[in-house]
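**Student:** Mind folding the following:
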Amino acid sequence: MTTPEWAPEHEATPELASALIGRRFPELRGAPVERLATGWDNTVFLVGGDWVFRFPRRRMAIGGVEREIAVLPVLAPRLPLPVPVPRFVGGPSDDFPWPFWGARRIPGRELADVRPPDGDRVVLAAETGAFLRALHDPALAREAGKGLPVDPMGRADPAERASRTHGRLDAIAARGVWERDPAVGEFLAAAQGWAAPGGEPVLVHGDLHVRHLLLTPGGRAAGVIDWGDVCLGAPAVDLSLAYAGFEGAAREAFLAEYGPVPGEQEAAARTLALNLSATLAEYAASTGREALLAETIAGIGRALS
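**Tutor:** Got it, this is the predicted structure:
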């Protein structure tokens, strides 16, 4: 049996997290620790109701953890939405071989869990567009981007992303959770002939999708989390959310706040929107995450709308 890509190489338990945190940070010793979320690369714990700690699950996530620790304190005061700011930083030990960190909790629920109707996403989309306009400011890349890799995952390359998407779509079609759409196949076939957008790279979140945008109870933007893929890259790397998460009036509101998106950026963003939506749909179907599955299947349709 093939091991899933998201299987942990080393996973912290609440008991281990409590011991590590209490040993390093006396002010949190004895605070209750509960598992808050898991992803491909990190296990996340809520500590004392106020602090969120991220522990890597895979060795390949270590570089991202180190970049978060270095970059997020610089980004936070420059952005219009809250982002995590590491307050507690722990190094490797005999009990846990990798670095980990904790930040004050940003209250909110993942967009993928809330799943507001598309017509109720207009204000949220506008707030997200304004956030990305600030993040993609070239001056911010010059200030905070030193030492960051340039799109190491090739996410702005439509040909690369399109080639990676076919297998994901095959997997979810085989599971019976997605019905094949000829328009998607035609788009991906065309995308395999497109070049990556040119221009000076900006600072990008790197993995901005429907799990990483948090919402308030009223459906407004509460914050942006999980910055392990922060890097320099084409704006399209983050603009994929405009095409996977919003359509119609909501997308118009996003673009009104963000500004014009050149055709080559839009093409790359739509391709990545398909790729991320299909990848997350496969993950959701495999792990029983029904809300995420419904949101990402809808994202495949939005990407071409």
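**Student:** Every contact and neighbour count from this point should use C-alpha atoms.
**Tutor:** OK.
**Student:** contacting residues around the helix or strand hosting residue 188?
**Tutor:** Taking DSSP states H and E as the criterion, residue 188 maps to helix 182-191. Contact with helix 182-191 is made by 158, 159, 162, 163, 267, 271, 304, as judged by Cα atoms under 8 Å, 6 or more residues apart in numbering.
**Student:** show me what contacts residue 90?
**Tutor:** Applying Cα under 8 Å, 6+ apart, the residues near residue 90 are 21, 24, 99, 100, 101.
**Student:** Show the buried residues in those residues.
**Tutor:** 21, 99, 100, 101 (16 or more other Cα atoms under 10 Å).
**Student:** In strands only, show me the residues you listed.
**Tutor:** 100, 101 (DSSP state E).
**Student:** Of all pairs in the buried ones among the contacts of residue 90, which one is the farthest apart?
**Tutor:** Using Cα to Cα, the buried ones among the contacts of residue 90 span at most 11.8 Å, a distance reached by 21 and 99.
**Student:** next up, for comparison:
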Amino acid sequence: MHADEVDIDAELVQRLVAGQFREWAGLTVTEIPSSGTVNAMYRLGDSLTVRLPRVPGGVDDIGKEATWLPRLAPLLPVEIPVPVALGEPADEYPWRWSVNRWIDGDLPVAGTTSTTLGTELGELVREFRKITLPDAPAAYRGGPLSEQDAGTRSALRQLVGWIDVEAAMAGWDAGLAAAPATGSVWLHADLMPSNLLVQGDRLLAVLDFATAGTGDPACDLIPAWNLLTGPARTAFRAAVDVDEDTWIRGRARALSMALIQLPYYRETNPGIAANAQYVIDQVVADVTGAPA
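**Tutor:** Sure, this is the predicted structure:
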């Protein structure tokens, strides 16, 4: 997926674990199929996972999660992956890596209309906003929406002939025209379907806190367009209880992420590309008034 990506496989993970954590040396290592773009994930035995950065940009996230996940876990209404050990760089692998608890669950499917899931996602976002832990990092993509303008417009130019660029541009411009955030709150900042676990229509867990921190409350509204539709989106909005400007900024943030992802991952990550196309279709339908 990336020019600077390192090679990782199950055999490498087995050697790293055996070399640094002898108590787990005999456990089976199995790759976890994932559309994740920054980290490789492997299951270790029945109750653990191993998380290894693929690219230099993900290296600092390992230490960040080790610091913040234990503090955030008791404040959130669902499970999150708390690290149980940190691996160190080795001759075969250059960066820190983590061992975490395994959490059972299924990935939700984009297009869900479950009002239960919509409400529980909204309640999760509301609980994030209540967090007051000091010295919080800045959330990735959590600053003013205008910071995403150049990248978003560049992606739109690449997608001419592929999507309804005019409608997508209208959705983006509406976000820029909305009143900006008046304060920062704690955010997950990457509530993609691949970072959620469910059982049926109940929310069980939230994964991958590399982007977490404080920023624009609109950042955590993206599930409304990358996962939910119809009654579920309505239930989500009612549960998060945000004003119209924040809602429109949230739609623009979901759109910006999707527009940038689609041309970048179209050939290398079908899962991310498919979800990006879904988001664009949802936002275009919202902007034009067409059926989603």
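**Student:** Would you reformat the contacts of residue 90 of the first structure as JSON lines and include distance to residue 81 of the first structure?
**Tutor:** Listed next are these as JSON lines, based on distance: Cα to Cα, whole Å:
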{"residue": "21", "distance to residue 81 of the first structure": "28"}
{"residue": "24", "distance to residue 81 of the first structure": "30"}
{"residue": "99", "distance to residue 81 of the first structure": "26"}
{"residue": "100", "distance to residue 81 of the first structure": "23"}
{"residue": "101", "distance to residue 81 of the first structure": "20"}
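**Student:** Return the closest of those with respect to residue 84 of the first structure.
**Tutor:** After measuring the contacts of residue 90 of the first structure against residue 84 of the first structure - Cα to Cα - the closest member comes out as residue 101, at 10.3 Å.
**Student:** I'd guessed residue 5 of the second structure sits against residue 58; true?
**Tutor:** No: using Cα atoms under 8 Å, residue 5 of the second structure makes no contact with residue 58, being 10.5 Å away.
**Student:** can you give me the helices for the stretch 151-292 of the second structure?
**Tutor:** Per DSSP state H, counting those that start in this stretch, the stretch 151-292 of the second structure carries helices over the ranges 165-177, 223-226, 231-240, 244-265, 270-288.
**Student:** The residue sitting nearest the centre point of the second structure - nearest residue in space that isn't next to it in sequence?
**Tutor:** Centroid-nearest residue in the second structure: residue 190, 2.9 Å away (criterion: Cα atoms, centre = their mean). Leaving out its chain neighbours, the residue that sits closest to residue 190 of the second structure by Cα to Cα, 6 or more residues apart in numbering is residue 211, at 6.5 Å.
**Student:** Run a quick neighbour tally on that neighbour.
**Tutor:** The local packing of residue 211 of the second structure (other Cα atoms under 10 Å) involves 20 other residues.
**Student:** would a markdown table of the helices of the stretch 151-292 of the second structure with distance to residue 200 of the second structure and mean neighbour count be doable?
**Tutor:** Shown next, in a markdown table, are those (distance: least, Cα to Cα, whole Å; neighbours: other Cα atoms under 10 Å):
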| stretch | distance to residue 200 of the second structure | mean neighbour count |
| --- | --- | --- |
| helix 165-177 | 32 | 19 |
| helix 223-226 | 17 | 27 |
| helix 231-240 | 14 | 20 |
| helix 244-265 | 24 | 23 |
| helix 270-288 | 20 | 20 |
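**Student:** Could you export the ones you listed to CSV, including columns for distance to residue 158 of the second structure?
**Tutor:** Formatted as CSV, these follow (distance: least, Cα to Cα, whole Å):
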stretch, distance to residue 158 of the second structure
helix 165-177, 10
helix 223-226, 21
helix 231-240, 29
helix 244-265, 7
helix 270-288, 14
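**Student:** Any idea which of those helices gets closest to residue 50 of the second structure?
**Tutor:** helix 270-288 (21.2 Å).
**Student:** Measure how that closest one sits relative to helix 244-265, angle-wise.
**Tutor:** Angle of helix 270-288 of the second structure versus helix 244-265, following axes from the mean of the first three to the mean of the last three Cα atoms, to 10 degrees, is 140 degrees.
**Student:** The residue nearest to residue 190 of the second structure pairs with which position in the first structure?
**Tutor:** Under the alignment (TM-score structural alignment), residue 211 of the second structure maps onto residue 229 of the first structure.
**Student:** same question, residue 61 of the second structure
**Tutor:** Aligned counterpart of residue 61 of the second structure in the first structure: residue 64 (TM-score structural alignment).
**Student:** Could you do residue 5 of the second structure as well?
**Tutor:** Using TM-score structural alignment, the equivalent of residue 5 of the second structure in the first structure is residue 9.
**Student:** Spit out the contact partners of its match.
**Tutor:** 57, 58, 59 are the contacts of residue 9 of the first structure under Cα under 8 Å, 6+ apart.
**Student:** mind checking what residue 40 of the first structure lines up with in the second structure?
**Tutor:** Checking TM-score structural alignment: residue 40 of the first structure goes with residue 37.
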